[in-house]
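Enquirer: Below is the sequence, then the predicted model.
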Amino acid sequence: MSARVKMYTSAVCPFCVRAEQLLETRGVTDVEKIRVDLDPSLRSEMMQITGRRTVPQIFIGDYHVGGCDELYELDRDGRLIPLLTAPQS
């Protein structure tokens, strides 16, 4: 996979685990995890960027996927793998 994947996450988030599992099954071996539970300023940063306060918040390249449900929806619609394999600028 060529896309950079970044996920705002916390240690006790089952949706974060599900999202990461789906990404792994689609060939993503490296997810940049930003732990908002360890640093409250990171949650503020996430909220400023996404307008959302819940985790996970997933980015593939510069594209904000949203949360776990949106990630699974992308996969169901057949749009996840093309997004993951698109050349990054």
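Expert: That came through fine. Numbers count the residues shown, from 1 in each chain.
Enquirer: Please make it C-alpha for all contacts and neighbour counts, starting now.
Expert: Will do.
Enquirer: Contacts only, for the most centrally placed residue in the chain.
Expert: In the chain, the centroid-proximal residue (CA atoms, centre = their mean) is Ile58; its distance is 2.1 Å. By CA atoms under 8 Å, 6 or more residues apart in numbering, the contact list for Ile58 reads 5-8, 64-68, 71.
Enquirer: Am I right that it sits in a strand?
Expert: Yes - Ile58: assigned to a strand according to DSSP: H, G, I helix; E, B strand; the rest coil.
Enquirer: let's bring in a second one:
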Amino acid sequence: MKSILFYTVIIYTLTYCPYCTKAKKLLNQKNIPYQEIIVDNYSDKQRLELQAKANGQRTLPQIFINDKHIGGCDALHKLEEEGKLDELVK
């Protein structure tokens, strides 16, 4: 497995989350490599840290591209629809 530092896309997910699955499906279809961090067993403290990193957002997935928070599944699909996703992951 690559070190997390080598991934352009990092996605925080829950195993039972349909939006997480939908976001990963788009990344897989576009052959965009990503580091998935499953937060099922995160402590309250870890969840609060993720929430702070995600600009206060509590829903999942939370997606970061080049260490910049872009939001969740809808934001990822919007970037794709606008033709901006490929440029961001270069």
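Expert: Structure received. All values derive from a computational prediction rather than experimental measurement.
Enquirer: Map the residue nearest to the centre of structure 1 onto structure 2.
Expert: Counting by TM-score structural alignment, Ile58 of structure 1 lines up with Ile63 in structure 2.
Enquirer: name the element the closest residue to its match other than its chain neighbours belongs to?
Expert: Once flanking residues are discounted, Ile63 of structure 2 sits nearest to Ile11: 4.5 Å by CA to CA, 6 or more residues apart in numbering. Assigning secondary structure by DSSP states H and E places Ile11 of structure 2 in strand 9-13.
Enquirer: That strand maps to which residues in structure 1?
Expert: The aligned range for strand 9-13 of structure 2 is 5-9, by TM-score structural alignment.
Enquirer: Residues touching that stretch, excluding its own?
Expert: Stretch 5-9 of structure 1 has contacts (CA under 8 Å, 6+ apart) with 16, 30-37, 46, 55-61.
Enquirer: Appreciated, that's everything.
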